[in-house]
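Colleague: Following is a predicted model, sequence given first.
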Amino acid sequence: MAEPLLHHLPAVRARLLARPHWHLFLDFDGTLASLAPRPDTAHLPDGVGALLGCLAAHSRITLAVVSGRSLSDLAKEVAVPGIILVGNHGLEMTGPGVAFVHAGAEGWRAVLATAAGLLRAELARFPGVLIEEKRLSLSVHYRLAPAHAEEVGAAVGRAVASQGPGSGEPSSGGCSRVARAQAGGPAPQAAGAGLLVRRGHMVLELLPPVEWDKGAAVRWLLGQAHGTGWPGSCAPVCAGDDQTDETMFAALKGIGAVTLVKIGPGPTEAAYQLDGPEEVLVFLEHLLRWA
């Protein structure tokens, strides 16, 4: 069970100070910004952008915001110099020394666009359901239509199945094949070699069937920045609230001086927990003082 992080600040500080460099990986929605009924109404609270800028400017710290949002959307919400932005669950990244688009995902853009068209037609009868096209992935939000969750899930399953062989039923978990293998659990169901479906907070995500997720992305970034010996030179801090963030936790758990933080309630691979964005802000202020 995750422990309240703010009750264990001395231990966290000691772990971080044992390494010369810190690499922060922070989710956006539900972690830096409060969850909102619509993605376009979730924004950084006052003062958080300035704090992120101070963290990113510190020579000891590398800061990455890791999100399911598209890279273009994330760049609008987090317009802070010096930050690495990781969009579409790791499929695209940009920042100082980083320019990455997953080659295997690019070829699925037409399939995702077709699925989006099918879902718009089928789900138009449910007010409040939002179809969000993100170039390399697709989100179906039903936070404003919770009574229709079952119908939304069935529609997504049919749309995915129409793009390839297999059932296309949404997975009950939030992790991709890579992270499930690392965590020792089953892979999510997909339409054979077709699109993957993952659940988040009142959202279903449709993604290309590539062996990549937030966990793979953070491991890649650590290797790029610090080489294979990163566990001895870098202290990663990962924080996120959603099932998809568990892929980060599974990818780094038990390695070196890592600090894993679950935001909000629920089962998790993380050792620590914070209640929400307000406590995340408090923790980030501590990090800046410690650095």
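Modeller: Sure, I can see it.

Colleague: hey, let's count contacts and neighbours off CA atoms from now on
Modeller: OK.

Colleague: So which residues of the stretch 51-200 of the chain form strands?
Modeller: 61-66, 84-87, 92-95, 98-101, 130-133, 138-141, 196-200 (DSSP state E, counting those that start in this stretch).

Colleague: helices and strands around the longest one, which ones?
Modeller: Using 3 or more C-alpha pairs under 8 Å, 6 or more residues apart in numbering; DSSP states H and E as the contact criterion, the neighbours of strand 61-66 among helices and strands are strand 21-26, helix 48-57, strand 84-87.

Colleague: cool, the second one as well?
Modeller: Packing contacts for strand 84-87, counted by 3+ C-alpha pairs under 8 Å, 6+ apart, involve strand 61-66, helix 71-77, strand 92-95.

Colleague: so how far is it from its chain's centroid?
Modeller: Computed by C-alpha atoms, centre = their mean, to the nearest Å, the chain-centroid distance of strand 84-87 equals 10 Å.

Colleague: hmm, who's touching that strand?
Modeller: 63-71, 74-75, 92-96, 98, 217 (C-alpha atoms under 8 Å, 6 or more residues apart in numbering).

Colleague: Pull out the buried members of those residues.
Modeller: Neighbour-count burial (16 or more other C-alpha atoms under 10 Å) applied to these gives 63-71, 74-75, 92-94, 217.

Colleague: nearest to G232, of these?
Modeller: L63 (18.4 Å; C-alpha to C-alpha).

Colleague: let's bring in a second one:
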Amino acid sequence: MTSDRPFSASAPPAPDFARASLFLDFDGTLVGIAPRPDAVVVPPGLATHLRRLSDALEGALAIVSGRSLPELARFLDGFDGLLVGSHGAEARGMAPPLAHAPEGIGAVQAALSAFAAREGLLYEPKTLGGAVHFRDRPAAGAAVAAFVDTLAAASPGFAVQPAKMAFELKPAGASKDRALTALSALPAFAGRAPVFLGDDATDEPALAWAGTQGGFGIKVGPGDSAARYRLPDPQAVARWLGMEG
């Protein structure tokens, strides 16, 4: 497999459980996007399906999300496999790429929360940062971007992460492609072709990375992407993974 093919709307080939390793985003990939981050609806039996999928892959499965690790674990209660949160800064089941919060995190979170309250926007606290969502007020996007950029410039150790109708401050250096590199060094992933599924701008580095490592990326939903393949929504992801029923 190579990474030089143009992005297409074609569906990916069936999963090869004997040769592939799977890395799955959470929001927009395993579950639908909700108006609020705490309002996502987790499909019944998702944790059980993920356990079975991990067994079929002999442990070569990880959930890689921008959510805080404790929140991700709560939504996937019953799944005891590898979890990576905060864009690779937190992990369960392996040594995380980043094991401590950046200096000044309290001040950064307070500033984001105060700005969101002042502008009537939604603040999402995270273990190692925070996000301001403007899904209900799309016209506020430019103001959110400007505020977050200014705050990042004054806050060493943090970087801006654009997301769907949101801007986040996360630990500088944390990214999903770096998380996949670390995960791929684990014994369960050795010799397997990485396949990453994601839907957001936060996923693009990992989608591209998978294509350079003998595997491929799968973009979930619309939009241009570095991925080779596309699936339309989380329901199609579930069907592709054999997780329905």
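Modeller: Happy to help now that I have it. No experiment lies behind these values; they were computed from the predicted model shown.

Colleague: How alike are these chains, TM-score-wise?
Modeller: Scored against TM-score structural alignment, normalised by the length of the second structure, the superposed chains reach a TM-score of 0.87; 239 aligned residues with a C-alpha RMSD of 2.3 Å.

Colleague: Please identify which of the strands of the stretch 51-200 of the first structure is closest to G47 of the first structure.
Modeller: Nearest to G47 of the first structure, of the strands of the stretch 51-200 of the first structure and by C-alpha to C-alpha, is strand 61-66 at 16.3 Å.

Colleague: List the superposition-based mean deviation of the closest one with respect to the second structure.
Modeller: With mean C-alpha distance after the TM-score superposition for the first structure, strand 61-66 of the first structure departs from the second structure by a mean of 1.7 Å once superposed.

Colleague: sorry, back to before: most tightly packed of the helices and strands packed on strand 61-66 of the first structure?
Modeller: strand 84-87 (a mean of 28; mean count of other C-alpha atoms under 10 Å).

Colleague: what's that strand aligned against in the second structure?
Modeller: Mapping strand 84-87 of the first structure onto the second structure (TM-score structural alignment) gives residues 82-85.

Colleague: ok, average deviation of the longest helix along the second structure from the first structure?
Modeller: Using DSSP state H, we find that the single longest helix of the second structure is helix 105-119. When the first structure is superposed, helix 105-119 of the second structure averages 2.1 Å from its matched positions, counting by mean C-alpha distance after the TM-score superposition for the first structure.

Colleague: Report the contact partners of the spatially most central residue of the second structure.
Modeller: Taking C-alpha atoms, centre = their mean as the criterion, S65 is the residue nearest the geometric centre of the second structure, at 3.0 Å. Contacts of S65 of the second structure were listed using C-alpha under 8 Å, 6+ apart, and they are 24-27, 72, 84-88, 176.

Colleague: and which of those residues is nearest to R51 of the second structure?
Modeller: Nearest to R51 of the second structure among the contacts of S65 of the second structure, counting by C-alpha to C-alpha, is L24 at 13.2 Å.

Colleague: thought the closest one was touching G66?
Modeller: No: with contact defined as C-alpha atoms under 8 Å, L24 of the second structure does not reach G66; the gap is 11.4 Å.

Colleague: What about the counterpart of A155 of the first structure in the second structure, how many residues nearby?
Modeller: Under the alignment by TM-score structural alignment, A155 of the first structure pairs with F147 in the second structure. A count of nearby residues for F147 of the second structure, using other C-alpha atoms under 10 Å, gives 15.

Colleague: Pretty sure L241 of the second structure sits against P15.
Modeller: Yes: using C-alpha under 8 Å, L241 of the second structure is in contact with P15, at 7.0 Å.

Colleague: tell me the SS of G217 of the second structure?
Modeller: Following DSSP: H, G, I helix; E, B strand; the rest coil, G217 of the second structure is assigned to strand.

Colleague: What residues does the counterpart of it in the first structure make contact with?
Modeller: Aligned against the first structure by TM-score structural alignment, G217 of the second structure finds its counterpart in L260. L260 of the first structure is in contact with 237-239, 249, 253, 269-272, counting by C-alpha under 8 Å, 6+ apart.

Colleague: change it to 10 Å
Modeller: 2, 5, 25, 236-240, 246, 248-250, 252-254, 268-273 (C-alpha atoms under 10 Å, 6 or more residues apart in numbering).

Colleague: Filter those down to the buried ones.
Modeller: So, by 16+ other C-alpha under 10 Å, the buried ones in the contacts of L260 of the first structure are 2, 5, 25, 236-240, 246, 248-250, 252-253, 268-273.

Colleague: what sits against the counterpart of V64 of the second structure in the first structure?
Modeller: Aligning on TM-score structural alignment places V64 of the second structure opposite V66 in the first structure. Contact criterion C-alpha under 10 Å, 6+ apart gives 24-29, 74, 84-90, 93, 214-215, 217-218, 238-240, 245, 248 as the residues in contact with V66 of the first structure.

Colleague: residues in contact with the longest helix of the second structure?
Modeller: Contacts for helix 105-119 of the second structure (C-alpha under 10 Å, 6+ apart): 102, 120-134, 137, 140, 143-144, 147-148, 151-152, 154-155, 157-158, 168-171.
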